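**Q** no sequence on this one, just coordinates:
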């Protein structure tokens, strides 16, 4: 396939075209186009800025040039007083030195013309200072100054003829020195404006060169040559001075404009920052309000849900109608789903609002495992699953409360989705670093779905959205907790074999021992009316001891469930199995419950869960001394 070639202009053709244009044969030149034709045929340059941007740049450049011109004119008129003083001094010196060799009337007329020109220029300065020039009048003021400079230069040039002493080389050298000195001094002022500079230096120095050339003597030719060289040097220096001055003015104004832009941008950034901070504060306030709402709703709704669940369970035991039993079972399942909803939404709200702050300490992983075993033993036993805890690394450094919450979600998920086999919770050393791991023999997770399970409300094994199987927030909470703690979270899963979730936690050291003061009972058994009934007989206290104590944490009369359980245990002289029911389990309460060896349940307590835990405790499995 032939490759298409685009026509290119040969350099020789371009040169010929340019020559044709120069000769005026524009129609004979194929490369020539009129400006309108060029506008139609000029290709678009993708790198060129858009038209509005280019127009804005041109406008800014024009404004900058106007500011520079205005500053030039201001510098000219601003230095006129000093310039006038120098001119008067130079005129006076010339008159005094040449008074005896030049006719008096010539000197006086020349001096009067110089004075008149300066007076006129001072008048212009006065008008200039009282009428601030705008962009339309700046050029006119510059022209007036150039006219004054030209008149001054012509007067000094006329002096080269009127004040020239033919037979006195000394006076000739003096006159040349005065003209060169005045021109050099004026350079610092009129160099700001090239038209004024040329209007002065050419008529001032030119006649001096010509007058010496006319004389024709060797000395005059030497003076003419020196005057010419000095003139060229002054012109070169004046142009350089002008260029440096213009560049300095341009840089100054550009810097000022840049500073204004920066100031404007800073103001905009400050306003944007204030708006962002206000929005952030509003969002944080909304998050706090949401968290407070969930916390209040969580606490206030647990009590009626707890009562509704117990009443539904009691109703199911008293009726024989299958429809009523099915209805009570549905109510119990709904209560259990609501309990999970409250817990998980409250956790999500606290994590999103930033109210949960990690507080890492050194803690024992074995104590944490004992606490979790007490919580999940009954649930695993109800599904005939083995639940094992193994800890090869004893101490970790992290937030034990958040680690416990993370493991609780992982263990709960593992038990929920495992139908046979068991769950293993371990702390193993891998590469010298402790890893907390939760293994299960569940169905496993496909590789293409392993990332989705950490998203909110995603449940792979619950497409029908059965709330009894959870809400799909557990693993999302786990990921957020790990991010808050700064711990690496990993997962390995194989469909049909199970899954393992790993959490990398820094190693810790043994914390200092804290001696706990024994809890003195502050409640008498008689104050437990309505909570637990204990029959006491002096002869058969041990035989009549209850098999299980179930106590609410908050009791009337100034005591609590912990005191009640301690009182009953002391009364009968042995550690009676106990279950503590509470609306909100604080870390201190959970730690005390684990230390004293009884389980705790969060309200609302579902009858089925309570019945399962009661059977588990009465059979002897709930005793911490019987656990391994």
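**A** Yep, it's here. These numbers were taken from a predicted model, which means no experiment stands behind them.

**Q** only C-alpha atoms from now on, for both contacts and neighbour counts.
**A** Fine.

**Q** biggest helix in the chain, by residue count?
**A** helix 218-318 (DSSP state H).

**Q** same for the next helix or strand after that helix, what does it pack against?
**A** Remark: after helix 218-318, the chain's next helix or strand is helix 322-353, criterion DSSP states H and E. If contacts are counted by 3 or more Cα pairs under 8 Å, 6 or more residues apart in numbering; DSSP states H and E, helix 322-353 sits against helix 218-318, helix 474-485.

**Q** in addition, the following structure is provided for comparison:
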């Protein structure tokens, strides 16, 4: 909670307590007036009582109005003034009674009034304790009036009683400090709980929106795949088969991209994506992006610009590269048919990397939503997943950087310019080579002749993997249960590589299952396949030192990975 909100809540609590106390005080006023009448006369006591009741009623009205205006500009300041003034007037009026009336009262009446006012001050802690200075003034006026009243009497020991009032004021003020601390702590806990409830509510709403949008987007390619399967089952013309196969491949690739993006979001949110910041020169990363996206722009008839100022950055190079690739892909898809620009410049102690285009831009009213999952706005290019900028936001948050959206041309309010602000790196550079993904084709990788063992508890996956590997010329054995593993391996002979799913039936995992096979085939390589997002599982896989493919695995990635073992055998 912001400090001004905290102070406003404290003031609101004090005002509400004081309003309740004002009406209770009317009854107490009548008791005090009755006691005073026996010493000062009915007229003087009645006058004091009328004054007190008027002050209490007026104070209640003023404070109620102050509560209703707390949310208005200048409302808290005015409420604080009204509260302070009405409290001082009330305390002065209360304290005037003993100061004036005590000399004419009997000892018994003075004791009754003293006890009554001491209890009144104690009760006032509930409404004034949250304003320590005002409570101190209140005690000085009320208990000070008591002390003056006792000091004006001629009875022996009266001055000691006056001193006792002062000591009581000190003790009460000390108790109010602890009371205030407890109340403030309770208010802080309540504010935290309210904030958590709002966050949980917002998270639940976001999750619902995410599931609804993901459900729609997942159904689209599945819908197409279902129809295309029917087409392939009845197609006789080779041209029809080829056309349906191409459409089927496109639908599967779209589904794969969507699953991969959702997996990325899941891994980032679960903390599985770790940050390893180093100081590194941006030249190598920018040069590779320049080469790749210049080629893509030329092929699509776009203009590519790259403006680079030599700089070093202190961040994770791999995650930064993913951020920039997502921004560049977003500009290529939705930035119209004109220019795409990548710019790097130093500003103070930051490096600012900007990806811009001259498309329609991102309207001001949409900028708070463009980082939401599945938000697409008014798309001008090919339909996208609506997850690229959501991944960017999460990665930027993980990196501790900040992202700024602006127009490329501020006068016409067109074009999108998205800047990532990164801390500058040190002159003492560490070696940091971003793990840049391959973009070439793996169709020419030779994996024929490899003896491959596939372990998975899903029969459909086993069948599909076997068919793919056989098509590539591999010798394949598949296994879905651990109790037949030895028999399956014996039938295949010497093994080159095992492709193993991590999560298997019965609570077993692929790492445990494959260990026994490696004891009998020490030269066998292992490729782990997983859809896990649990950071502990991913750490365990990383520590194993084995190649890991994350589901959904494309045929290209599988073939490229298997080719590494073919090369090792050669």
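**A** Right, received. Where do you want to start? All of these numbers come straight from a predicted model, not from anything done at the bench.

**Q** what's the TM-score once they're superposed?
**A** Between these two chains, after superposing, the TM-score reads 0.41 (TM-score structural alignment, normalised by the length of structure 2); 343 aligned residues with a Cα RMSD of 6.8 Å.

**Q** returning to what we had before: which one of the helices and strands packed on helix 322-353 of structure 1 lies closest to residue 111 of structure 1?
**A** Closest to residue 111 of structure 1 of those is helix 218-318 (Cα to Cα; 23.0 Å).

**Q** report the angle between the closest one and helix 322-353.
**A** Regarding helix 218-318 of structure 1 and helix 322-353, their directions subtend 160 degrees when assessed with axes from the mean of the first three to the mean of the last three Cα atoms, to 10 degrees.

**Q** just to revisit the earlier point, pipe the helices and strands packed on helix 322-353 of structure 1 into CSV and attach mean neighbour count per row.
**A** Listed next are those as CSV, based on neighbours: other Cα atoms under 10 Å:
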stretch, mean neighbour count
helix 218-318, 15
helix 474-485, 19
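
**Q** how about a markdown table for those helices, with distance to residue 94 of structure 1 added?
**A** Output for these, formatted as a markdown table (distance: least, Cα to Cα, whole Å):
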| stretch | distance to residue 94 of structure 1 |
| --- | --- |
| helix 218-318 | 18 |
| helix 474-485 | 91 |
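
**Q** among those, which is nearest residue 212 of structure 1?
**A** Counting by Cα to Cα, residue 212 of structure 1 lies closest to helix 218-318 out of those; the figure is 4.8 Å.

**Q** which helices and strands does the closest one pack with?
**A** Using 3+ Cα pairs under 8 Å, 6+ apart, the elements in contact with helix 218-318 of structure 1 are helix 51-78, helix 169-190, helix 194-215, helix 322-353, helix 607-618.

**Q** excluding residues flanking it in the chain, which one is nearest residue 281 of structure 2?
**A** Leaving aside its sequence neighbours, residue 281 of structure 2 sits nearest to residue 312 (Cα to Cα, 6 or more residues apart in numbering; 4.3 Å).

**Q** is the one you found in contact with residue 285, as I believe?
**A** No - Residue 312 of structure 2 is beyond contact range of residue 285, at 11.2 Å (criterion: Cα atoms under 8 Å).

**Q** more neighbours, these two?
**A** residue 312 (23 against 19; other Cα atoms under 10 Å).

**Q** measure that one to residue 395 of structure 2 for me?
**A** 19 Å (Cα to Cα, to the nearest Å).
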